[in-house]
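Chemist: Build me a model from this:
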Amino acid sequence: MNKCCETSLIGRDLSRFDPMAIDQLDATARLEGMGKVVGLPDLHAGNGIAVGAAFWSPDRIWPHLVGSDIGCGMALWETSLPVRKFRVSQVDRRLQGLDDPWGGAMEAALSAAGLPANLASPSLGTIGGGNHFVEFQRIEDVLDTDRFAALNVKADRVWMMVHSGSRGLGQAILNEQLARTGKSGLMASEPEAKAYLLEHDQAVAWAVLNRRIIAQRFMDAIGVSGSGILDIVHNSVTPYDSGWLHRKGAAPADCGLVVIPGSRGDFSYLVEPVPDFAHKSLVSLAHGAGRKWSRNDAHARLSRRYKAADLQRTKLASHVICEDRRLIFEEAPEAYKDIAGIIADLEAAGLIRAIARLRPLLSYKTRRHD
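Modeler: Here you go, the predicted structure:
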């Protein structure tokens, strides 16, 4: 690692980190003006930039470290549906047309979110591809009974997690920025950086709105109501410690409760950051299990062993809706690390208190055929 930049890895066994991800993290640490870099337990190699990491600079902003899906994150909802009334086959039948454009009052929704009308898009209210999803869940275990009780939520309700971002908006912002300035860092005091931050903040707000609309569409489809528990952003740049904190696939440890999902065939965890130790990780946490295999590797390995239909049911007996035959292999549970190990790493570092563990019931990716 670059000795000019403070770097650290959060994990009990550092030998388990992917060497390619470490190389990418090291390359980022060598950027001129970089002050501190942290690799989180879910660290894995990305498209030139390690995912599952946080980067801090006293005076510079790098749009490419945030990436193309600005504002991507997780929302967690408690629905009004009792678990005892959840029927996978019934829910499956009702989840129709949700890849199609949202038919709601788009300009009014944008205005209510403080966004201009020119950000209207057919993508608003849709999940998108890649690792994005909506998942219905139930509480498997309450791990901290006092803290769970204080949240005033119900353990016998179906919960819903929404993972999506700013769709094509973030990609367009990054592409335009790279065309103007490349991957050079922007001095935060310069007009170019301020212009990027304005667009960035709009993309974050758009992504939050997108998750809210997605959640409402899914609840409407199955005839239930719900209340939002949290919404957190994984890809962003924000002011921190008199400088600028970039998160690339990292959950915030300074915004309240956090949900950390496993793969679609594994548990997810509702956790609370421990403020006393947040500085160790640049007030950031793992955002999920983290990939073990690349998308191409996952497809190559698993398509020889399974049929697509085999992956529609997981080891936890949950159901998967994914009619994209390539995506169902790329996003298979085997392609991801063990979420229990990730949580244990965060607990060992003193970064979180686990509140509850959630079991998947049904994961929705897409009904669009390839």
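Chemist: C-alpha from now on. contacts and neighbour counts both.
Modeler: OK.
Chemist: how about the helices in the protein?
Modeler: For the chain, the helices defined by DSSP state H cover 19-29, 63-66, 88-94, 106-112, 145-150, 168-181, 191-222, 295-302, 327-330, 339-348.
Chemist: Can you redo these as JSON lines, where the extra columns are distance to residue 72 and mean neighbour count?
Modeler: Shown next, in JSON lines, are the helices of the chain (distance: least, CA to CA, whole Å; neighbours: other CA atoms under 10 Å):
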{"stretch": "helix 19-29", "distance to residue 72": "20", "mean neighbour count": "19"}
{"stretch": "helix 63-66", "distance to residue 72": "10", "mean neighbour count": "24"}
{"stretch": "helix 88-94", "distance to residue 72": "25", "mean neighbour count": "13"}
{"stretch": "helix 106-112", "distance to residue 72": "17", "mean neighbour count": "15"}
{"stretch": "helix 145-150", "distance to residue 72": "26", "mean neighbour count": "12"}
{"stretch": "helix 168-181", "distance to residue 72": "9", "mean neighbour count": "16"}
{"stretch": "helix 191-222", "distance to residue 72": "6", "mean neighbour count": "20"}
{"stretch": "helix 295-302", "distance to residue 72": "19", "mean neighbour count": "17"}
{"stretch": "helix 327-330", "distance to residue 72": "19", "mean neighbour count": "24"}
{"stretch": "helix 339-348", "distance to residue 72": "20", "mean neighbour count": "19"}
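Chemist: to compare against the first, here's another:
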Amino acid sequence: MTSPTPAPSSARVRIVASSQSWVEGEAVRQLEAVARLPGMRLAVGLPDIHPGKGAPVGAALASEGFLYPFLVGNDIGCGMGLWDVELAARKAKLERWAAKLNLDGPWEGNAEAFLADQGVEPAGFELALGTVGGGNHFAELQRVDSVHDAEVFASLGLREDRVLMLIHSGSRGLGEATLRTHVDKHGAGGLPEDSDDARRYLKRHDHAVAWGRANRALIAQRMMDGIGSTGRRVLDVCHNSVISREVDGCTCWLHRKGAAPSDQGPVVIPGSRGALSYLVLPVGEGSASAHSLAHGAGRKWNRTHARERMRERFTAESLTRTSFKSHVICEDRDLLFEEAPPAYKPIDRVVTDLVEAGLVRVVATLAPVLTYKTRGGARD
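Modeler: From the prediction side, this is the model:
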């Protein structure tokens, strides 16, 4: 399952995927190219791997002595948080909520005070705080579909009859500005770990990671205010970051580019917005996968191809409902086609690959109830 793939340098390349999984050749080529960068020790592609801008998404990349901001990308701190909502699933009011929710505009509260409560300094992007953004970001109300490990499920304080909420967003314009500052000076080049530029980047990076976590918390609060409920955060993990960590006995810079951590407890791995999400518990030592997991289903088609193909098969209106009878709020027609469920890999296969590789066990599956994307065409 995690067999080594030859690379033109000392870096090892591993693809954690079965023969039944869709792994595009371009994504493998990008992974092998990254493995040739100076200082690279290990390059791991997870089952959701797909081509990105210069480097694959769905990858964990460990380097020694150098760190590479372009491998983290522009959405530093992007990740997912799961909330337990104080509301019975049977009391969901989909039509009312779908008509009422609007998270696109600036939050009307005191953003700086909210950040202070979260222990985060303002960044100059506070008008975007509490907004979802574009791309594959979302805020989704969910119901429990099935519980596979009742003990772990209960240990998280979860109940089968309650609404859950999954938030996928990041640092909005802050991450973009942080990467741009680096690229303007260094392009796609790496930074020696003991350089002033590396220290400056890491300080800005850490700020963006904290800001992104606070952003998810405010999105959750706005969602719960919109449906007239409260709740508590169960977990929150980051998918795009670089941290210092021991990997295979070496102190490395571990870059996660669209990869969930396997060393921070349970995580949610979502499918498309018309598919189940999986609450999983990482198992095993984790070094073979660079202490990382798939962060979602992964794209099967790029956005251009998805728009073209989906327009031939679906109307925009038909994509606002799913096979789970859930609602999708997305008033950007292009985004609706780009994010159509067939544009993504089957999440069942992605999670099965992780299970068969001995990396996770499934705790529960979660079904969509109401997905918020955008009211007014917000795009990142």
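Chemist: picking up where we left off before, output the helices of the first structure in TSV; the columns should cover distance to residue 270 of the first structure.
Modeler: Shown next, in TSV, are these (distance: least, CA to CA, whole Å):
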stretch	distance to residue 270 of the first structure
helix 19-29	26
helix 63-66	25
helix 88-94	23
helix 106-112	29
helix 145-150	10
helix 168-181	27
helix 191-222	18
helix 295-302	27
helix 327-330	25
helix 339-348	10
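Chemist: Out of these, which gets nearest to residue 47 of the first structure?
Modeler: Among the helices of the first structure, the nearest to residue 47 of the first structure by CA to CA is helix 19-29 (9.3 Å).
Chemist: residues in contact with the closest one?
Modeler: 1-2, 5-7, 34-37, 39, 43-46, 48-51, 53 (CA atoms under 8 Å, 6 or more residues apart in numbering).
Chemist: so of those residues, which ones are in strands?
Modeler: 6, 7, 36, 37, 39, 43, 44, 51, 53 (DSSP state E).
Chemist: Next, the contact list for the fifth one, please.
Modeler: The contact partners of residue 39 of the first structure, by CA under 8 Å, 6+ apart, come to 8, 9, 10, 25, 52, 53, 54.
Chemist: now the first one
Modeler: If a contact means CA under 8 Å, 6+ apart, then residue 6 of the first structure has 29, 35, 36, 37 as its contacts.
Chemist: so what's the residue nearest the centre of the first structure up against?
Modeler: Geometric centre of the first structure, nearest residue: residue 73, 3.8 Å, by CA atoms, centre = their mean. With contacts defined as CA under 8 Å, 6+ apart, residue 73 of the first structure is in contact with 163, 164, 165, 207, 231, 232, 233, 234, 235, 251.
Chemist: quick one: what's aligned to the fourth one in the second structure?
Modeler: When the second structure is aligned by TM-score structural alignment, residue 207 of the first structure is paired with residue 212.
Chemist: if I pick its match, what's in contact with it?
Modeler: Taking CA under 8 Å, 6+ apart as the criterion, residue 212 of the second structure is in contact with 76, 77, 78, 79, 169, 170, 171, 172.
Chemist: same check, this time on residue 355 of the first structure
Modeler: By CA under 8 Å, 6+ apart, the neighbours of residue 355 of the first structure are 142, 143, 144, 145, 147, 148, 269, 270, 271, 272.
Chemist: Once you drop chain neighbours, what's closest to the aligned partner of the last one in the second structure?
Modeler: In the second structure, the residue paired with residue 272 of the first structure is residue 281, using TM-score structural alignment. What sits nearest to residue 281 of the second structure in space, not counting adjacent residues and going by CA to CA, 6 or more residues apart in numbering, is residue 266, at 4.5 Å.
Chemist: And that neighbour, how far from residue 247 of the second structure?
Modeler: Distance of residue 266 of the second structure to residue 247 of the second structure, computed by CA to CA, to the nearest Å: 20 Å.
Chemist: hang on, the earlier thing: distance check, the match of residue 272 of the first structure against residue 102 of the second structure.
Modeler: From residue 281 of the second structure to residue 102 of the second structure the distance is 33 Å (CA to CA).
Chemist: More neighbours: which of these two?
Modeler: Using other CA atoms under 10 Å, the more surrounded residue of residue 281 of the second structure and residue 102 is residue 281, with 21 against 18.
Chemist: Isn't the more buried one up against residue 267?
Modeler: Yes - Residue 281 of the second structure is within contact range of residue 267, at 6.7 Å (criterion: CA atoms under 8 Å).
Chemist: Kind regards, and thank you for your time.
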